[in-house]
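Q: no sequence for this one, just the structure:
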């Protein structure tokens, strides 16, 4: 590791508040981080940190070295940005955090084209359904589903998706297709467990307002990809994001159901990144690329999206396993 690299490690340790946190952000082992700082201390002949069992603080020399080092690294970054603006080329490692399903199925297929357009760039991916602190994890960019994220982040809308009721043709051949929400009582509706069980309340428009059907059947799962595969296998009816099933619907592998009355709010998909005085060209290049690919109509869009959520009071919940009456017998919203 060269001197600027060691300097960057030292600054990250200070800003992350510890060796382990810095190691996670940099993709290094704690031992490698400790050795890099040790080489600086040996070269300078001073201790940069005051280490105790409970805390890590800077010495007077450490404070002085941090202030100058942070300024130097900022100057290097601004110099690279200036050259990139002149040349029009983005460069460097882009660290991205994103949810598993959306990134895997909608963004990964686009990466070859993006990296071919930007040959001086690399991507480092942290793909997890756990919401992480982008600043703490050292990420440049996050792809987030939904409208909630930290106020200190800047956001840009990329696209929207909806959840669609679908079933495999084989399942419908055996059991028939529901013609209305009440018919779901006679069907196997695949449900979520755990934190995602809130998605088991399926809402529909009815003659007297909004109807809520509680999904239930002979299988529950806590993983979206498994839910998708169970549906593809013909186990039952499921409510799955359009970005995951759009291609299957167009290919006839899955059939959309009750699209004339199923209510589904659009779910926004944002690119988010920490607020900085200058947006790094590598971040701007990737966000602009995704906006170009996902607007005005995203590639997963179908012409069978459910209707939007009605402006109504909370509907009464009905368990699909006991819902036997016609639609107009439901409690209105």
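A: Okay, I see it. What you see is a predicted model; the values in this text were computed from it and never measured.

Q: Every contact and neighbour count from this point should use C-alpha atoms.
A: Will do.

Q: So what's the residue count around residue 176?
A: Counted with other Cα atoms under 10 Å, residues neighbouring residue 176 total 13.

Q: how much space between it and residue 226?
A: 23 Å (Cα to Cα, to the nearest Å).

Q: Same check on residue 280?
A: As for residue 280, its distance to residue 226 is 37 Å (criterion: Cα to Cα).

Q: Which helix or strand contains residue 32?
A: For residue 32, the host element (DSSP states H and E) is helix 30-44.

Q: can you give me the helices for the chain?
A: In the chain, the helices defined using DSSP state H lie at 3-16, 19-26, 30-44, 60-87, 100-102, 111-117, 134-137, 169-175, 224-232, 242-251, 281-294.

Q: who wins for proximity to residue 193 among those?
A: Comparison of the helices of the chain against residue 193 by Cα to Cα identifies helix 224-232 as nearest, at 10.6 Å.

Q: so how far is that closest one off the chain centroid?
A: Remark: helix 224-232 is offset 19 Å from the chain centroid, using Cα atoms, centre = their mean, to the nearest Å.

Q: what does stretch 239-255 give?
A: Worked out by Cα atoms, centre = their mean, stretch 239-255 lies 19 Å from the chain centre.

Q: How far does that stretch stretch from one end to the other?
A: Stretch 239-255: ends 12 Å apart by Cα to Cα.

Q: Roughly how far does the residue nearest the centre of the chain sit from residue 11?
A: For the chain, the residue nearest the mean C-alpha position is residue 99 (3.2 Å; Cα atoms, centre = their mean). Relative to residue 11, residue 99 is positioned 29 Å away (Cα to Cα).

Q: List the contacts of the most far-flung residue of the chain relative to its centre.
A: Residue farthest from the centre of the chain, counting by Cα atoms, centre = their mean, is residue 45 at 45.5 Å. Applying Cα atoms under 8 Å, 6 or more residues apart in numbering to residue 45 gives no contacts.

Q: how close does it sit to residue 276?
A: 35 Å.

Q: and if you look at residue 146?
A: If you measure residue 146 against residue 276 using Cα to Cα, the figure is 23 Å.

Q: take a look at this one as well, against the first:
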């Protein structure tokens, strides 16, 4: 297979058209079109559906792009590393990270990383959706409790847990009466939270009174005493330490796990390896108190069940 033709095909697929690919690479559009046509002929496959105003990958074209794009990147990075005399972290590094982690910790992480690795152009997008790394050209994604994905590998670098907190001015309901609650996302008329208190496992009946799209907004509303909420311990630990908020219960369920994920490949790029090492250095234990301390708080509260 002609590697140059394959590289041209990947260029066109990545930019979604011959014109955009030609402008990006500074090469004639006709040359790219001819090279892709030659590749289609050699493979006896149609790689693109060509419309009057659009260009779309066929099923076979998409499979070829997903399988060869990373390999070509590895070849390029290997050649660059050899030419520079070693694996130097350089080039663009695109990362997708959850909104809450981005708001609380990623700014500090990004600044420190940029100072240590000035040859890396770091680009971070804060969003909670599960991005398509291949289609959207991300080098690394950070996800919360991700679903298994055979195309990605990675590691857990932080763990957290949910707790029920409220303002000390808010009285905890008695006799199983529902309590006012602040929730993230869609608001139900009523619901029950499975929790653990000093008395053991139980449920809390709640009536949502406020629905917000951000956990930081939820925490700020809870501080005002409008209702209780389920929030990550790392986010509220400074408030618990100062008494701005009080701990009512631990939420039952799995831990919150933050994963750093990247495409499965034998040769991991130097810039991704550098960022993974930087995460490990920032959070060597990966605990909620470590995250709270990193973003400027402290954690002096033990698990509710230990008190």
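A: The structure has been received and is ready for your questions. All figures in this text were calculated on a predicted structure; none of them were measured in a lab.

Q: TM between them?
A: The TM-score (TM-score structural alignment, normalised by the length of structure 2) is 0.72; 270 aligned residues with a Cα RMSD of 3.8 Å.

Q: ok, back up a step: my guess is the residue nearest to the centre of structure 1 contacts residue 144. True?
A: Yes - contact criterion Cα atoms under 8 Å: residue 99 of structure 1 and residue 144 qualify, at 7.0 Å.

Q: circling back to that earlier point, quick check: the gap between the residue farthest from the centre of structure 1 and residue 86 of structure 1.
A: Distance of residue 45 of structure 1 to residue 86 of structure 1, given as Cα to Cα: 41 Å.

Q: ditto for residue 189 of structure 1
A: From residue 189 of structure 1 to residue 86 of structure 1 the distance is 56 Å (Cα to Cα).

Q: Give me the more crowded residue out of these two.
A: Higher neighbour count among residue 189 of structure 1 and residue 86: residue 189, with 25 against 9, using other Cα under 10 Å.

Q: Translate that one into the numbering of structure 2.
A: When structure 2 is aligned by TM-score structural alignment, the residue opposite residue 189 of structure 1 is residue 181.

Q: got a list of what its match touches?
A: 206-210, 226-229.

Q: hmm, try it at 10 Å
A: 164, 166, 187, 190-191, 205-211, 218, 222, 225-230 (Cα atoms under 10 Å, 6 or more residues apart in numbering).

Q: neighbours of whatever residue of structure 2 lines up with residue 231 of structure 1, just the number please.
A: Under the alignment (TM-score structural alignment), residue 231 of structure 1 pairs with residue 222 in structure 2. Other residues near residue 222 of structure 2 come to 24 when the count uses other Cα under 10 Å.

Q: related to what we said a few turns ago, out of the helices of structure 1, the one nearest residue 305 of structure 1 is which?
A: So among these, helix 242-251 is nearest, using Cα to Cα, at 7.9 Å.

Q: Could you list every helix and strand that the closest one packs against?
A: helix 100-102, strand 153-161, strand 163-167, helix 224-232, strand 255-256 (3 or more Cα pairs under 10 Å, 6 or more residues apart in numbering; DSSP states H and E).

Q: Comparing those, which comes out most buried?
A: Among these, strand 163-167 has the highest mean neighbour count (mean count of other Cα atoms under 10 Å), at a mean of 25.

Q: quick one, that strand and helix 242-251 angle?
A: Interaxial angle of strand 163-167 of structure 1 relative to helix 242-251 (axes from the mean of the first three to the mean of the last three Cα atoms, to 10 degrees): 40 degrees.

Q: compared with structure 2, how much does strand 163-167 of structure 1 deviate?
A: Taken over the aligned residues, the distance from strand 163-167 of structure 1 to structure 2 averages 1.8 Å (mean Cα distance after the TM-score superposition for structure 1).

Q: which residue numbers in structure 2 go with that strand?
A: Using TM-score structural alignment, strand 163-167 of structure 1 pairs with 162-166 in structure 2.

Q: Next up, the contacts around residue 26 of structure 2.
A: residue 20.

Q: Ignore what I typed, I meant residue 153 of structure 2.
A: Shown in contact with residue 153 of structure 2 (Cα under 10 Å, 6+ apart): 259-265.

Q: So which of those belong to strands?
A: Counting by DSSP state E, the part of these found in strands is 259-263.

Q: Between those residues, which sits nearest residue 64 of structure 2?
A: Nearest to residue 64 of structure 2 among those, counting by Cα to Cα, is residue 263 at 15.5 Å.

Q: Show me what that closest one lines up with in structure 1.
A: Aligned by TM-score structural alignment, residue 263 of structure 2 pairs with residue 274 of structure 1.

Q: ok, now how distant is the nearest residue to that match once chain neighbours are set aside from residue 194 of structure 1?
A: Using Cα to Cα, 6 or more residues apart in numbering and skipping the chain neighbours, the partner closest in space to residue 274 of structure 1 is residue 153 (4.7 Å). Separation of residue 153 of structure 1 from residue 194 of structure 1 (Cα to Cα) stands at 28 Å.

Q: Residue 135 is in contact with the residue nearest to residue 274 of structure 1, correct?
A: Yes - here residue 153 of structure 1 lies in contact with residue 135, judged by Cα atoms under 10 Å, at a distance of 9.3 Å.

Q: and the direction of the longest strand along structure 2 versus that of helix 215-223, what angle?
A: Across structure 2, the strand with the greatest residue count (assigned by DSSP E) is strand 200-212. Strand 200-212 of structure 2 runs at 110 degrees relative to helix 215-223, counting by the same axes, to 10 degrees.

Q: Mean per-residue distance, strand 200-212 of structure 2 versus structure 1.
A: Compared with structure 1 after fitting, strand 200-212 of structure 2 has a mean deviation of 2.8 Å; criterion: mean Cα distance after the TM-score superposition for structure 1.

Q: where's that strand relative to the chain centroid, distance-wise?
A: Going by Cα atoms, centre = their mean, where strand 200-212 of structure 2 is centred and where its chain is centred differ by 28 Å.

Q: so residue 56 of structure 1 makes contact with residue 15?
A: No - Residue 56 of structure 1 is not in contact with residue 15 according to Cα under 10 Å; the separation is 11.4 Å.

Q: and the gap between the closest residue to residue 37 of structure 1 other than its chain neighbours and residue 71 of structure 1?
A: Here the nearest residue to residue 37 of structure 1 in space, its sequence neighbours aside, is residue 10; by Cα to Cα, 6+ apart that works out to 5.9 Å. Between residue 10 of structure 1 and residue 71 of structure 1 the distance is 13 Å, computed by Cα to Cα.

Q: Alright, that wraps it up for me.
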